[in-house]
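S.K.: sequence-free structure coming up:
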């Protein structure tokens, strides 16, 4: 058992909470930030258990860069033997689920040892770690789920077992939007990737995890009332209870990566380039920790950026027909020259106006920079919250998972984004041409629509920061849970 910090004082009266996250930056970042928030803001002791199989360079570097704290104890789970279990054609949720299933085999004995050191008050897991329910049931450790995506997806996921029972055939063939009780209708073409084909393992795994949400003692969700008032009202007013028993839901967001170490020469070059640009002038183009475009779409994106004549930072990966092909290698050093898959002469022609970055950029630092004026984003929830908390509006370019639902919500309900037309009427992914990309980029960076988006983003920035401060709803909600843990200690 590899430990990264010194064990805390076993005689302390502080509650002791264990965390475990599935692999991937999109999962481990919000859970680790939540753990650090509990330690630094609410005097909780945390043991954070890390699944090492499937961890990326970015994940490992992020954990190493964390500020040491005597009440945050990071423990590596022994690497599981995945030979003969994972296959190259396996989908993302199946891949994650099997890694978790095999990695937690020693968890029972590890938790017994932790309990002997200092009794665990609670366990916090993400949605793909639901096999932990069986382990903790034997040890009488209450489990809380930390739902790291939107409340919109949470309500859909809670309702999914009911949909599965009541709907015959495929959800994609429904003639009307999906109506989760108390929530805004979800367009069929926006349904998350994992439920578009009910016959495949991807759907069966997601349904299994979603059906176990009701087993939690409580569900933390990384959002707040001003961002998602409708779905939060649905769960807090128990409108879903007649369909599925819903545990208490605690909106405690927006919790994001608070700081980012700009260490490598490439990262320093990126920030140095931003320092030379005018305020709000740069479009940051990054499609998440795992997102990749096809060759055709990457070519059209590059031409659209060039034609727009706007300042930009383009984070580019080697093209792939699989939109999430970089999911388990994010942050890995790339030796591919972007010139080999960008249009001939693009890098040279846009020099000074644009900056091309290979594979990875310090996103929080870029979004926090005064020169950044908008974010062309895949609309993953971590990136969404990071953008909103910096007051940066978005051009929504959803790629996979629930990102289409997020993009529609952010544009149609929240008013901080404009959607790029990457989804066809039948739900298919379509290639967006350079002219349309140029038009949307100009509109957001120069037009009146962009000014409205920026104003709304700055309003939510203030709201998000206020709700996390003493007296704010997210702060007080979490405080009530922590007080209940202290009574049990």
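M.R.: Right, received. Where do you want to start? Bear in mind the structure is a predicted one, so any value in this text is a computation, not a measurement.

S.K.: Could you use CA atoms for every contact and neighbour count after this?
M.R.: Noted.

S.K.: So residue 53 sits against residue 76, correct?
M.R.: No: contact criterion Cα atoms under 8 Å: residue 53 and residue 76 do not qualify, at 10.1 Å.

S.K.: quick one: contacts of the helix or strand harbouring residue 440?
M.R.: Taking DSSP states H and E as the definition, one finds residue 440 inside helix 434-446. Under the contact criterion Cα atoms under 8 Å, 6 or more residues apart in numbering, helix 434-446 has outside partners 281, 283, 300-305, 307-308, 310, 373-374, 395, 418, 420, 449-451, 453.

S.K.: how about a cut-off of 7 Å?
M.R.: The contact list for helix 434-446, computed with Cα atoms under 7 Å, 6 or more residues apart in numbering, reads 300, 301, 303, 304, 305, 307, 308, 373, 374, 449, 450.

S.K.: now do stretch 52-67
M.R.: 23-25, 76-77, 79-80, 99, 328-332.

S.K.: Please compare the first structure with the one that follows:
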């Protein structure tokens, strides 16, 4: 009797930069390859400045079989390389550069068929070229931002002065025009070191064998068509672009605190609750948080408010310490607010199970910072958005969601730069929760929810796009 040979599973590796907004989509992509396509995955984890949420995610019991988390040792004396005035992308750049000094030995030990990186890990291109390992990029933000980012080196050489001061909209080839004010923070000050880090990383994107995007054709038809067909991108030349989205967080672990939130939601009518949270890293100023609380109270709508300690320094103050900020909202919310809104509103300190809340029948709208992961989670659950962008490319996302996708309502003022007062907050909450415009947005969000399901199912555009790469890897 002959013993059948054990078939070795195809093996690929992933490398995200720090920050849950970067880690989550690569983590979900890796899980999909393991669970649905029979792969073995090595997932390289940069442990320097790891947040509590990151440590929780990579606990062995949270990982499927054939998913191996490989820790990259923490950088010694990282604090001596970082300064308090450094912006997030500069800090990321330094952390990644120093951490990847360990990558060659880890890759030689694991020998994957391919390495999938995110935008801020482009130092891996040079390392992998020496080891003959093909590198793919997973661009985890919108394809609108990707197209703009690929156009940035051209803008950099052709435009003098600051992009934000341009008198007219910025025209990325083949895409919808971008208001100069909406461009991402990282390119608003060309004299800041953060701009150079961003420009360096995006200028390396064409080095990838292929670029995965967390989107699908029905959500971003204009920018995806431009990336595939416009001569500017063909002449770069741009590698193949694979739509594999929406990839959103799955299998959230329900804690005792989470169960209480979900039980409260169970008691509310369908589509009646506004969920208010500013992503994994967003915070408001003390004054703005007070106005938000009053606006919610005045609206008379049901709500869940995820409350974080206000920060008057930076809108991205919680970026590197996600999940670790235990606090008492009574210390900084308006006096009596929690008592007066009891029953109608629920205040949750720091963190809530976002995916489960957005998937709940009682949730009717989402007041969101419009980070791309949160945007996808909202749209794939058919939930309209009240846009409150804070940092990075979130203003670009908010404008796209309001003006092209038709699923969001923007404020007349710019959150994070101007104070949005309680009256406008009350007005917008009522429009989305009760008004005709809110019903139209909800209808459009539910259409996109259905198209997302079709894209991901067998025969759908995202499913087939991923399968084409999977089959190629298996043939190698």
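M.R.: Perfect, thanks for sending it. Since this is a predicted model, take the numbers as computed values, not measurements.

S.K.: circling back: residue 53 and residue 76 of the first structure - which one has more neighbours?
M.R.: Set residue 53 of the first structure next to residue 76 and count neighbours by other Cα atoms under 10 Å: residue 53 wins out with 21 against 14.

S.K.: What residue in the second structure is paired with the more buried one?
M.R.: The alignment partner of residue 53 of the first structure in the second structure, by TM-score structural alignment, is residue 48.

S.K.: same thing with residue 175 of the first structure?
M.R.: Using TM-score structural alignment, residue 175 of the first structure lines up with residue 167 in the second structure.

S.K.: the strands in the second structure, which residues?
M.R.: In order along the chain, the second structure carries the following strands (DSSP state E): 11-15, 40-46, 67-72, 115-117, 135-139, 211-213, 241-243, 273-276, 302-307, 345-349, 363-368, 385-387, 408-409.

S.K.: Quick one: those as a markdown table, columns for distance to residue 282 of the second structure too.
M.R.: Output for the strands of the second structure, formatted as a markdown table (distance: least, Cα to Cα, whole Å):
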| stretch | distance to residue 282 of the second structure |
| --- | --- |
| strand 11-15 | 24 |
| strand 40-46 | 22 |
| strand 67-72 | 27 |
| strand 115-117 | 24 |
| strand 135-139 | 21 |
| strand 211-213 | 24 |
| strand 241-243 | 28 |
| strand 273-276 | 12 |
| strand 302-307 | 11 |
| strand 345-349 | 14 |
| strand 363-368 | 10 |
| strand 385-387 | 13 |
| strand 408-409 | 19 |
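
S.K.: Tell me which of those strands sits most buried.
M.R.: strand 385-387 (a mean of 29; mean count of other Cα atoms under 10 Å).

S.K.: what about that one, distance to the chain center?
M.R.: Between the centre of strand 385-387 of the second structure and the centre of its chain there are 16 Å (Cα atoms, centre = their mean, to the nearest Å).

S.K.: got it, and stretch 117-136 of the first structure?
M.R.: Using Cα atoms, centre = their mean, the offset of stretch 117-136 of the first structure from its chain centre is 20 Å.

S.K.: just stretch 61-71 of the second structure next, same as before
M.R.: So, by Cα atoms, centre = their mean, the centroid of stretch 61-71 of the second structure is 22 Å from its chain's centroid.

S.K.: The match of residue 175 of the first structure: neighbour count?
M.R.: Quick note: residue 167 of the second structure (other Cα under 10 Å) scores 9 neighbours.

S.K.: List the contacts of it.
M.R.: Contacts of residue 167 of the second structure (Cα under 7 Å, 6+ apart): none.

S.K.: From residue 191 of the second structure, how far out is it?
M.R.: For residue 167 of the second structure, the distance to residue 191 of the second structure equals 20 Å [Cα to Cα, to the nearest Å].

S.K.: same thing with residue 230 of the second structure?
M.R.: 31 Å.

S.K.: What of residue 301 of the second structure?
M.R.: With distances taken as Cα to Cα, residue 301 of the second structure is found 45 Å from residue 191 of the second structure.

S.K.: Looking at the two, which is more packed in?
M.R.: Neighbour totals were compared for residue 301 of the second structure and residue 191, and residue 301 leads with 19 against 11 (other Cα under 10 Å).

S.K.: which residue in the first structure lines up with the more buried one?
M.R.: Counting by TM-score structural alignment, the partner of residue 301 of the second structure is residue 310.

S.K.: Residue 260 of the second structure too?
M.R.: Under the alignment (TM-score structural alignment), residue 260 of the second structure pairs with residue 269 in the first structure.
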